[in-house]
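**Student:** fold the following for me, if possible:
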Amino acid sequence: MDIRHLRYFIAVAEEGHFTRAAERLHMAQPPLSQAIRQLESELGVQLLQRSTRHVSLTAAGHAYLERARGILEELSNASEHARRVAAGSVGHLVIGCVGSVTYSLLPQLSRGLATELPGVDFAFRGEMLVPDQVEALRNGQIDVALLRPPIADLGLTVEPVRQDRLVVALPEGHPLASTERVRMKQLAGSDLIVHSANRRSMMYDVTLGLLRGAGIEPHIRHEVGETSTLVTLVAGGLGVAIVPEPVGALRLDGVVYRPLVQPATTVPLAVAHRSDRHEPHLARAVGVIHRLT
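**Tutor:** Take a look at the predicted model:
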């Protein structure tokens, strides 16, 4: 069956006249009449009652008209959906974020993505450590990750988006809380709160590397899995922590943040996804993330 036959039949049924239907379709009347006869022959039923002045629908014609309209509407919807998929305007994505992004960037990011890609359904997972993000990307639990390199997995595409400087989170009553900035050597002897080594946190290695580079033997009091827990323990006076500056967006009574100098160090933030993922909506979302960060 040619889909044009459905359009021809609908035009004749709605106009009630072959000549007017032909004019509406911008075609000659004889080919239109022939196409309708072919349609009836293929179906094995009479769809139209014909007279010299008027055309009316049979009972079968009424039933077929309803279904034909539905078919054309679904075809139109399918075509529009395919165009939107090709343009990256529809889809579903889960974005996983490290802790510092969860508090500083996620609110802006969720609003921006919803505004620029309203047809894409976004879900977010916050407070993820980098190893958990990498595993979630591999197994498809998340589609995009905002994480901190280095990443050794060659199956992932990792694109840097910015550098974040490091700061020291201090209890409000700590002697260094009254200073404008903190030198690494001033942290000698301080109790440290760090992200978990067992969960292979990137910040664990960064923190210990900085301290040992300054000749300080780290004194770790607590290891935690979530950034919010880390800051809460600092606010409780249980130690100090070295964190990326965006963590400062997590405001808690009892904790202050001071720039870390000597060395003045930054850590990278990157957006990552599986290298075998090429969906248009994923590429557009990554582009939006670059612009918003």
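**Student:** from now on I want contacts and neighbour counts done on CA atoms only, so please keep to that.
**Tutor:** Noted.
**Student:** in this protein, where's the longest helix?
**Tutor:** Secondary structure assigned by DSSP state H gives helix 59-86 as the longest helix of the chain.
**Student:** I'd like to check the angle between the helix or strand following that one and helix 59-86, please.
**Tutor:** Remark: after helix 59-86, the chain's next helix or strand is strand 91-97, criterion DSSP states H and E. Between strand 91-97 and helix 59-86, the angle comes out at 30 degrees (axes from the mean of the first three to the mean of the last three CA atoms, to 10 degrees).
**Student:** run this one through as well so I can compare:
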Amino acid sequence: MDLVRHLQYFVAVAEHRHFGRAATTLGLTQPPVSQGLRRLETHLGLRLIERARDGAMVTAEGAALLPRARLIIEDSRRFLDDAADLLGALHVLRWGATPQLDDEVVARCVDGLRRAMTPAGAPVRTVTADTVQLVSDVRRGVLQLAVVEHPTLVDGVIAGPVVTLNRSVVLPAGHRAAKAKSPRAQMLSDLELATVPREANPAGYDLLLDSLRRRGLDVVIRPAATHRDVSAAVASGGCFGMATGGAPVHTGTVHRRMLVDEVAMRVRIVATAGLDLDHLVYAVDRELLRASR
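**Tutor:** Just a heads-up that it's a prediction; the model follows:
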């Protein structure tokens, strides 16, 4: 039985006190309304309306249930309205990026998304947050998609393939590793590592530290969420950090290609389940692949 539809029949008859007028307001003829109300009463085992030759009267049981019936109908309308709003929200895309991506990569992704949106050129809203927060926001539908660090837990979302982005090691300009012709990992032993804190993505954090330990580096972490934070920490002389290819080289810092496999950044696109976002995921994936070359 279509409960909401039959409740609409009940409410209409109760309000108009007449089957014919109720049917007119519903855009129906009288027989379907009368039959539907009888099915509802049979299902409930209660008489809701007393039928009379000149109209209809609400019974005591019907009067008691009438407010609840109105609420159910109104909630169903709100549910459909909210669904329509969510569908319409795709005309304003909300997406996120981990702060470890440089500004140029993010800008390319935004441009690709804007061109892939329907209608073309629809607004794109960008959120920068750590990987754990981004996955949570995509899972809850706050964001439609995001670029996050790999590995990380991706339960409850659609996860795309992993893309590897090369990163340089950011060094203080006067440091021995910055001046060496062939810098070695052990040269960084007197520096702290400026990088995102563990809570931003525990799996990725642990993997990075394990990789550096295998190269003889047991580093102390100085939290640095963005490339600006990394550059400021490195320029102070006591840290090294990492930067993707499009990140600018700031005063007091040097970018060197070393520890290539250890510091490479692996990312993937996560998207909200149940939405048709393939064309948008493709647009971002294309820009990430370009940045990886």
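**Student:** just give the TM-score of the two.
**Tutor:** Overlay of the two chains. TM-score (TM-score structural alignment, normalised by the length of structure 1): 0.60; 201 aligned residues with a CA RMSD of 2.8 Å.
**Student:** just checking, what packs against the longest helix of structure 1?
**Tutor:** Helix 59-86 of structure 1 is packed against helix 3-15, helix 280-292, with contacts defined by 3 or more CA pairs under 8 Å, 6 or more residues apart in numbering; DSSP states H and E.
**Student:** so which of the ones you listed gets nearest Leu93 of structure 1?
**Tutor:** Ranking the helices and strands packed on helix 59-86 of structure 1 by distance to Leu93 of structure 1, with CA to CA as the measure, places helix 280-292 first at 7.3 Å.
**Student:** list the buried residues for that closest one?
**Tutor:** For helix 280-292 of structure 1, burial by neighbour count (16 or more other CA atoms under 10 Å) applies to 280-282, 284-286, 288-289.
**Student:** any chance of these in JSON lines, plus distance to Leu233 of structure 1?
**Tutor:** Below are those laid out as JSON lines (distance: CA to CA, whole Å):
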{"residue": "Pro280", "distance to Leu233 of structure 1": "43"}
{"residue": "His281", "distance to Leu233 of structure 1": "40"}
{"residue": "Leu282", "distance to Leu233 of structure 1": "37"}
{"residue": "Arg284", "distance to Leu233 of structure 1": "39"}
{"residue": "Ala285", "distance to Leu233 of structure 1": "35"}
{"residue": "Val286", "distance to Leu233 of structure 1": "34"}
{"residue": "Val288", "distance to Leu233 of structure 1": "35"}
{"residue": "Ile289", "distance to Leu233 of structure 1": "31"}
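**Student:** so stretch 44-55 of structure 2 matches what in structure 1?
**Tutor:** Aligned by TM-score structural alignment, stretch 44-55 of structure 2 corresponds to no residues of structure 1.
**Student:** chain neighbours aside, what residue packs nearest to the residue nearest the centre of structure 1?
**Tutor:** Among the residues of structure 1, the one closest to the centroid is Leu93, at 4.2 Å (CA atoms, centre = their mean). Nearest residue to Leu93 of structure 1, sequence neighbours excluded (CA to CA, 6 or more residues apart in numbering): Phe122, at 5.1 Å.
**Student:** for the one you found, what are its contacts?
**Tutor:** When contacts are counted by CA atoms under 8 Å, 6 or more residues apart in numbering, Phe122 of structure 1 touches 92-95, 110, 114.
**Student:** what about Arg50 of structure 1, how many residues nearby?
**Tutor:** 14 (other CA atoms under 10 Å).
**Student:** nearest spatial neighbour of it, skipping sequence neighbours?
**Tutor:** Nearest to Arg50 of structure 1 is Ser56, by CA to CA, 6+ apart, at 6.6 Å.
**Student:** pretty sure the one you found contacts Val12?
**Tutor:** No. Between Ser56 of structure 1 and Val12 there is no contact under CA atoms under 8 Å: 9.0 Å.
**Student:** between the two, which one's more packed in?
**Tutor:** Val12 (24 against 18).
**Student:** what is the equivalent residue in structure 1 for Tyr205 of structure 2?
**Tutor:** Aligned partner of Tyr205 of structure 2 by TM-score structural alignment: Tyr204.
**Student:** ok, now which ones touch that match?
**Tutor:** 194-197.
**Student:** looking at the contacts of Phe122 of structure 1, which is nearest Ser190 of structure 1?
**Tutor:** Ile95 (35.7 Å).
**Student:** could you report the neighbour count for the closest one?
**Tutor:** 23.
**Student:** cool, the one 4 residues further on as well?
**Tutor:** A count of neighbours around Gly99 of structure 1, defined by other CA under 10 Å, yields 26.
**Student:** okay, helices next: where are they in structure 1?
**Tutor:** Going by DSSP H, structure 1 shows helices at 3-15, 18-25, 29-43, 59-86, 99-104, 106-116, 130-139, 202-213, 227-235, 280-292.
**Student:** by contact count, what packs against the fifth one?
**Tutor:** Based on contacts counted as 3+ CA pairs under 8 Å, 6+ apart, the elements that helix 99-104 of structure 1 packs against are helix 227-235.
**Student:** what comes into contact with the helix it packs on?
**Tutor:** In contact with helix 227-235 of structure 1 (CA under 8 Å, 6+ apart) are residues 99-100, 127, 169-172, 193-195, 224, 239-241, 247, 250, 252-255.
**Student:** hang on, the earlier thing: among the contacts of Tyr204 of structure 1, name the ones in strands.
**Tutor:** Judged by DSSP state E, strands contain the following of the contacts of Tyr204 of structure 1: 194-195.
**Student:** ok, Thr251 of structure 2 - how many residues close by?
**Tutor:** With other CA under 10 Å as criterion, Thr251 of structure 2 counts 11.
**Student:** same question for the one 5 residues further on.
**Tutor:** Arg256 of structure 2 is flanked by 20 other residues according to other CA under 10 Å.
**Student:** counterpart of it in structure 1?
**Tutor:** Alignment note: Arg256 of structure 2 maps to Arg258 in structure 1; criterion TM-score structural alignment.
**Student:** gap between that match and Leu106 of structure 1?
**Tutor:** Distance from Arg258 of structure 1 to Leu106 of structure 1, counting by CA to CA, to the nearest Å: 23 Å.
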